[in-house]
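Student: Show me how the following folds:
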Amino acid sequence: MTDTILYERTGHIARLVLKNPEQHNALGQEQLLAIQAHLETVRQDSQLRVLIITGWGDKTFCAGASLQQLGSGELTGDAFQETTDQIAALEIPTICAINGNVYGGGVELALSCDFRIGIVGSKLRVPAAAIGLCYPASGINRFVERLGLGAAKRMLLAAEAMSAETMHDLGFLDHLVQPAGLDEAAEKLAREIAALAPLAIKAMKHILQQAAAGNIDQDQARARADQCLQSEDLQEGFTAQREKRSPRFKGQ
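Tutor: Model (predicted):
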């Protein structure tokens, strides 16, 4: 497996790192396959509660799909979309710690995560229209779902270059921090989420995703809510409140 994609887990928190700074952490076929393999590890790990995705270096989080491989036909947009779809479909919450500038498909990669933390001084641009590419339909849908039609038009139709402050104002960034505080902010958010009840988190993330798509399956939603009502975690939550202590959830 390539050494340009790193993965590690510590306790209930895992970290996936794009490590190809010479290419601005662009993703070719090799990198996408490695990410997909690590995502399968995430899906199979019942003890994992949060995934952090970030980039290596202090300049670029991700420049999206490798333009060289796209041009040669070695890489297709479908392979990139499959990867972002898999990230978005994870049951556990995901945090994107955007360590620098973010371009092209890197923007969608970040949008595939549940939370995004960016740094002061970073920039964003999706240059598809500037080079003659039509962004894939599923990717466009993700922009609209996450940001709304107006912001999606600014990014895709106008190929607007945006500052970190604009990213935050548009809701692309949930949190904006100084570069030196990025890792700490991501870890803090991850620890806070990991301390919550896993069954409730997974149930609500599933329902929220359906709500964003405009189609909540009421039977599924009711079943997931009932599972939480009958869980040991709920009893632990009530007990912890009575005893004025932090709960110790097991995801059961």
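
Student: Please count neighbours and contacts with C-alpha atoms only from this point.
Tutor: Will do.

Student: quick one: residue 118 is in a strand?
Tutor: Yes - assignment of residue 118 by DSSP: H, G, I helix; E, B strand; the rest coil places it within a strand.

Student: measure it to residue 180 for me?
Tutor: Per Cα to Cα, to the nearest Å, residue 118 is found 11 Å from residue 180.

Student: who's more crowded, those two?
Tutor: Neighbours around residue 118 and residue 180, counted as other Cα atoms under 10 Å, are more numerous at residue 118. The numbers are 31 against 12.

Student: here's the other one to compare against:
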Amino acid sequence: MSAIGYELNGQVGTLTIKSPPANALSSNLLNALSEKLDEIEQESLAKVIILKGDGRFFSAGADIKEFTSLQEASDYQALAEYGQKLFERIEQFSIPVIAAIHGAALGGGMELALACHIRIATENAKLGLPELTLGIIPGFAGTQRLPQHVGTAKAYEMILTGEPISATDAYHFGLVNQLTSEEELDEVALTLATKIAAKSRPAINRVMQLLPYAKTAQFATGVQKEAEAFGEIFGSEDAKEGIQAFLEKRKPNFRDQ
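Tutor: Now for the predicted structure:
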């Protein structure tokens, strides 16, 4: 069974992350997502995509256990670059992608949501980049995309503390477009997607081409620097301790090394 499900309802496609219990973003899941994007482009039937998570969460982060199997800084940097490239593809996609967030969008899951064009969240959802609590840093362009949505000062606070914010706070900061109840999330996302799908495909595609120009030229440089730093930090003793503590469900004992 694929880690990513796909259904087409009229001109609205729905991608569903299916990797219980936390919908962690493993390499296999990211590959499956890339393949589904290929299919959607080739079919050219959907005019809007809804991206959601099955079960309790949208996505609670990257697959930390998979990280522990990597050895060299270059392996970690390559993983970051792969995720960055995939999420950049989503942001540059010719079809709008709406993230329908429930439960939690944390770490890599938050970075995936940031790459989507519109975000709808349930009122009780949590959003954040908790990597520093594990002694590591965001690696899928979170350090570059989050400031665009919440401002630099709030991005510093969120990333440096590692503490998630509520969907209500995310809405006030402009990170989330709409709030909804858990029960109405699918309906609200479908209503918005249907409004967009009613527009002309050529016009939609042109808008999707134009809005990314609003990103600064520094973005590509920042993303590359993030990937390099992601690789470097994973070699630190604190990163090893932080990840081990996470897996053992205990508080890490950082030694600043």
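
Student: Which neighbours do residue 118 and residue 180 of the first structure have in common?
Tutor: Counting by Cα atoms under 8 Å, 6 or more residues apart in numbering, residue 118 of the first structure and residue 180 have no contacts in common.

Student: Now do the helices in the first structure.
Tutor: Using DSSP state H, the helices found in the first structure span residues 29-44, 67-72, 77-88, 105-111, 128-131, 137-147, 149-156, 164-170, 182-194, 198-212, 218-229, 232-243.

Student: quick one, which of the ones you listed is nearest to residue 16 of the first structure?
Tutor: Closest to residue 16 of the first structure of the helices of the first structure is helix 29-44 (Cα to Cα; 8.1 Å).

Student: Where in the second structure does the closest one fall?
Tutor: Aligned by TM-score structural alignment, helix 29-44 of the first structure corresponds to residues 27-42 of the second structure.

Student: Now do the matching stretch: everything it contacts.
Tutor: For stretch 27-42 of the second structure, using Cα under 8 Å, 6+ apart, the contacting residues are 2, 3, 4, 6, 19, 46, 83, 86.

Student: How about stretch 79-88 of the first structure?
Tutor: When contacts are taken as Cα under 8 Å, 6+ apart, the neighbours of stretch 79-88 of the first structure outside the stretch itself are 29, 32, 35-36, 39, 65, 105, 108-109, 112-114, 136, 138-139.

Student: residue contacts, residue 223 of the second structure?
Tutor: Residues in contact with residue 223 of the second structure, defined by Cα under 8 Å, 6+ apart, are 84, 141, 143, 144.

Student: how distant is stretch 4-22 of the first structure from the center of its chain?
Tutor: Going by Cα atoms, centre = their mean, to the nearest Å, the spacing between the C-alpha centre of stretch 4-22 of the first structure and its chain's C-alpha centre is 13 Å.

Student: got the end-to-end distance for that stretch?
Tutor: According to Cα to Cα, stretch 4-22 of the first structure extends 11 Å from its N-terminal end residue to its C-terminal end residue.

Student: Give the buried residues for it.
Tutor: Buried residues in stretch 4-22 of the first structure, defined by neighbour count with 16 or more other Cα atoms under 10 Å: 4-7, 12-21.

Student: neighbouring contacts of that stretch?
Tutor: Outside stretch 4-22 of the first structure, the residues that reach it (Cα under 8 Å, 6+ apart) are 3, 25-26, 31, 34-35, 38, 47-57, 59-62, 190-191, 194.
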